[in-house]
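**Q** Sharing a model that was predicted from the sequence below.
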Amino acid sequence: MLDFIRLTRPLNLLIMAATMLLMRYGLLEGQLERGLHELLQEPGIDVSRADLILDPRFGPQLSLPLFVLLVLSTVLIAAGGNIINDYFDTRIDRINKPEEVIVGRTVKRRVAMMGHLLFSGLGFLLGAVVAWRTGLWHLIVIPAFAVMALWMYSMSLKRQLITGNGTVAMLTALVPLIVGLYEIPLMQRALMDAPLTVTVPGEFEEVTYSMSLPYTEIWWWVLGFSAFAFMASLVRELQKDMADVKGDEALGCRTIPIAWGMKSARVLTLVYIGALVIALLALRLLVLHDTLSFWYIGVGIIGPLLLSAGFTYNAVERAEHLRAGNLMKVAMVMGVTFAALIRYLP
């Protein structure tokens, strides 16, 4: 049973669920709280946040049960994808990491296949329920695409040049993006007939203010987190390809380290990391000017990125490439966790 759970990569699933929670309660609610903070700074308003009387529509518009279903859908589809990936990777894993092979040893192949079908099917159905209940039917293509992409990736795409890494990076970017794709249209729909209002109690009477939501700014934040996830995932996939080059080459795979050579793969990885660092520095210099962002981005995100780059540059053995990949995962987690700080930005 424990080995079957290991097939799903529970830590990665936990990170995915946490990412979606951070997008909803960190980014979306954080942006709303920043709007309230600006309102409280206006002349003549001398009350605390706790005294405000908020519009019932204040906050995320996807109901909590549907949001839970959306998270479960995403996690189940990812779990099914992880299982089928190990199912098709057994021969490669026997070369790269023979002591870690599970499918065909402690977990029967038919059990792994049934697990994949069950998780993927249930994940798709839950995603369809969320699309139906919200009236955003077009978003049903996301779980459908994810299930098909993970199957194709495991069967063939991961063994081909570029397409495998691009598929994983795209699916990783969808995790934060899907929250925005649901929440923002629902917020716009809820406020279509009347603007969001905030009532400020006064000594003699209450004063009600209309509050506009910065949809464009919210979208830019969501897209920023998705772009970060995409680029960071590309780096992680390249680092894993360099770690697994022995088994991949034996089975005729056409990954970047095999097709272009380890030196080119290493240079490309460093270029990707450099692009991430430059983008983060630009964000810090052009958008975020507070001390908290300075230290968090510099130490919490760029720090692990540079360490990962250093390990990638010097890596020779498989374990060293994996260590570089683990540092990249730390940078990814720290990057997504920045969403929790948005409400505190000036």
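**A** Thanks, I have it. Numbers count the residues shown, from 1 in each chain.
**Q** From now on I want contacts and neighbour counts done on CA atoms only, so please keep to that.
**A** Will do.
**Q** my read: H321 touches A309, true?
**A** No. The pair H321 and A309 fails to qualify as a contact (Cα atoms under 8 Å) at a distance of 10.3 Å.
**Q** Any buried residues in stretch 175-188, and which?
**A** Buried residues in stretch 175-188, defined by neighbour count with 16 or more other Cα atoms under 10 Å: V175, P176, L177, I178, V179, G180, Y182, E183, I184, P185, L186, M187.
**Q** Checking the second one next. Helix, strand or coil?
**A** Look at P176: counting by DSSP: H, G, I helix; E, B strand; the rest coil, its state is helix.
**Q** got the contact list for it?
**A** Applying Cα atoms under 8 Å, 6 or more residues apart in numbering to P176 gives the contacts T19, M20, M23, V222, F225, S226.
**Q** Which of those residues lies at the shortest distance from L7?
**A** Nearest to L7, judged by Cα to Cα, of the contacts of P176 is T19 at 20.8 Å.
**Q** let's bring in a second one:
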Amino acid sequence: MKLSALPSLLRIHNTIFGAFTVATSVFLLQPSNMITVFLSGITAYILLASAGNVVNDIFDVKIDRINRPERPIPSGDVTKKEAQGVYTILVISGLGASLYSSFIRNTSLPFIVASLFVGIGVLYSAKLKLMGLIGNVTVGISFSIGYIYGLIISTLEPSLVKLTYVVLFFVTATSLLISREIIKGIEDIEGDKERGVKTLARTRGIKKSALISVFFAFLAIVSYTTLLFVGIMGKRLTPFVIAGDASAAISAILILFGRDYAHKSSLFSKIAMFIGLVGFFLISLFQSGVLSI
């Protein structure tokens, strides 16, 4: 196994990016042992999200030999057996980190949620990714679950305002990711046809799937904008809401013009997601006192 292939196999940049969801909730909720909670939380997320990426590549090895031969397994940089070994190590280590979070929080919830995350990752790779909207929803929840995980490793008795913030973070990110996954299905409709993936674009047509994508983008915009009225940040969040809402709206408008605009639509959706993630994280830093104006 080439060690240089590991970052690509784990998609480590994506998992670190996703770990900001856990960090956001931890800093927002400010548990008494925040650094310990923070480190154990992001460690579990990064390890288990990486494991999900590895198992996805294991299941996709035949397809990747045709469509993505440069990936670590089909290229020969990592054998399938080695990938299975890496997956096992990641899962055991990640669940171990979640078990530690359960110990310091005196509740089994972190370990239970982490275990469900592992199970969903395998189920998605084996079956759900071929099932259109169900697969899209799974992707959205799997990324955004970090907000919920960060909540339960921090406290089981959050204030109503902070609980509302975490729920809105989760709904916004999940909805936007579902919208983007549908757009990607429109963009990749020909390739998905060859692979037998039952995306909305294939089962409902491009126009209907575009409208469903717009619905989820609209849901994300409403959820994101609602953050302004909850009461923690006020005007500090306004620039991020305007920029994020505008990017999501542009994405929604573009996809209505058809498949030729799917790539640009997906790009603006990704920009909206990045703006939202940064905005959410800054909220938590202001709330924790790490940043101040």
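**A** Okay, I see it. Note that the structure is a prediction, hence the values are computed from the model and not measured.
**Q** Neighbours of L126 of structure 1, how many?
**A** Around L126 of structure 1 there are 24 other residues, counting by other Cα atoms under 10 Å.
**Q** which residue lines up with it in structure 2?
**A** Matched to structure 2 by TM-score structural alignment, L126 of structure 1 sits across from A97.
**Q** Touching, I46 of structure 2 and F17? I think so.
**A** No. Using Cα under 8 Å, I46 of structure 2 is not in contact with F17, being 9.1 Å away.
**Q** Tell me which of those two has more neighbours.
**A** For I46 of structure 2 versus F17, the count of surrounding residues by other Cα under 10 Å is larger for I46: 25 against 13.
**Q** picking that back up, take the buried residues of stretch 175-188 of structure 1 and write them to a markdown table, including distance to R266 of structure 1.
**A** Output for those, formatted as a markdown table (distance: Cα to Cα, whole Å):
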| residue | distance to R266 of structure 1 |
| --- | --- |
| V175 | 27 |
| P176 | 28 |
| L177 | 29 |
| I178 | 32 |
| V179 | 34 |
| G180 | 34 |
| Y182 | 38 |
| E183 | 39 |
| I184 | 39 |
| P185 | 41 |
| L186 | 43 |
| M187 | 44 |
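**Q** Show me the two of the residues you listed that sit farthest apart.
**A** V175 and M187 (19.2 Å).
**Q** picking that back up, measure the closest residue to the match of L126 of structure 1 other than its chain neighbours to G150 of structure 2 for me?
**A** Leaving aside its sequence neighbours, A97 of structure 2 sits nearest to A44 (Cα to Cα, 6 or more residues apart in numbering; 5.2 Å). A44 of structure 2 sits at a distance of 11 Å from G150 of structure 2 (criterion: Cα to Cα, to the nearest Å).
**Q** neighbours around V161 of structure 2, how many?
**A** 12.
**Q** and it, what helix or strand is that in?
**A** Assigned by DSSP states H and E, V161 of structure 2 belongs to helix 160-187.
**Q** helices or strands next to that helix in the packing?
**A** Judged by 3 or more Cα pairs under 8 Å, 6 or more residues apart in numbering; DSSP states H and E, helix 160-187 of structure 2 is in contact with helix 12-29, helix 133-152, helix 200-203, helix 206-226, helix 262-288.
**Q** Mind putting those helices into TSV with distance to G119 of structure 2?
**A** TSV is the format used below for those (distance: least, Cα to Cα, whole Å):
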stretch	distance to G119 of structure 2
helix 12-29	17
helix 133-152	11
helix 200-203	24
helix 206-226	25
helix 262-288	25
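**Q** got the contact list for the closest residue to Q287 of structure 2 other than its chain neighbours?
**A** Excluding its sequence neighbours, the residue lying closest to Q287 of structure 2 (Cα to Cα, 6+ apart) is L28, at 5.8 Å. Applying Cα under 8 Å, 6+ apart, we find L28 of structure 2 in contact with K162, I283, S284, L285, Q287, S288.
**Q** Please name the residues that touch the fourth one.
**A** In other words, L285 of structure 2. T24, F27, L28, L291.
**Q** What of the fifth one?
**A** Under the criterion of Cα under 8 Å, 6+ apart, the contact list for Q287 of structure 2 reads F27, L28, I232.
**Q** So what does the residue nearest to A97 of structure 2 match up with in structure 1?
**A** Aligned partner of A44 of structure 2 by TM-score structural alignment: S73.
**Q** in terms of contact, does its match touch L126 like I think?
**A** Yes. Here S73 of structure 1 reaches L126: they are 5.3 Å apart, a contact under Cα under 8 Å.
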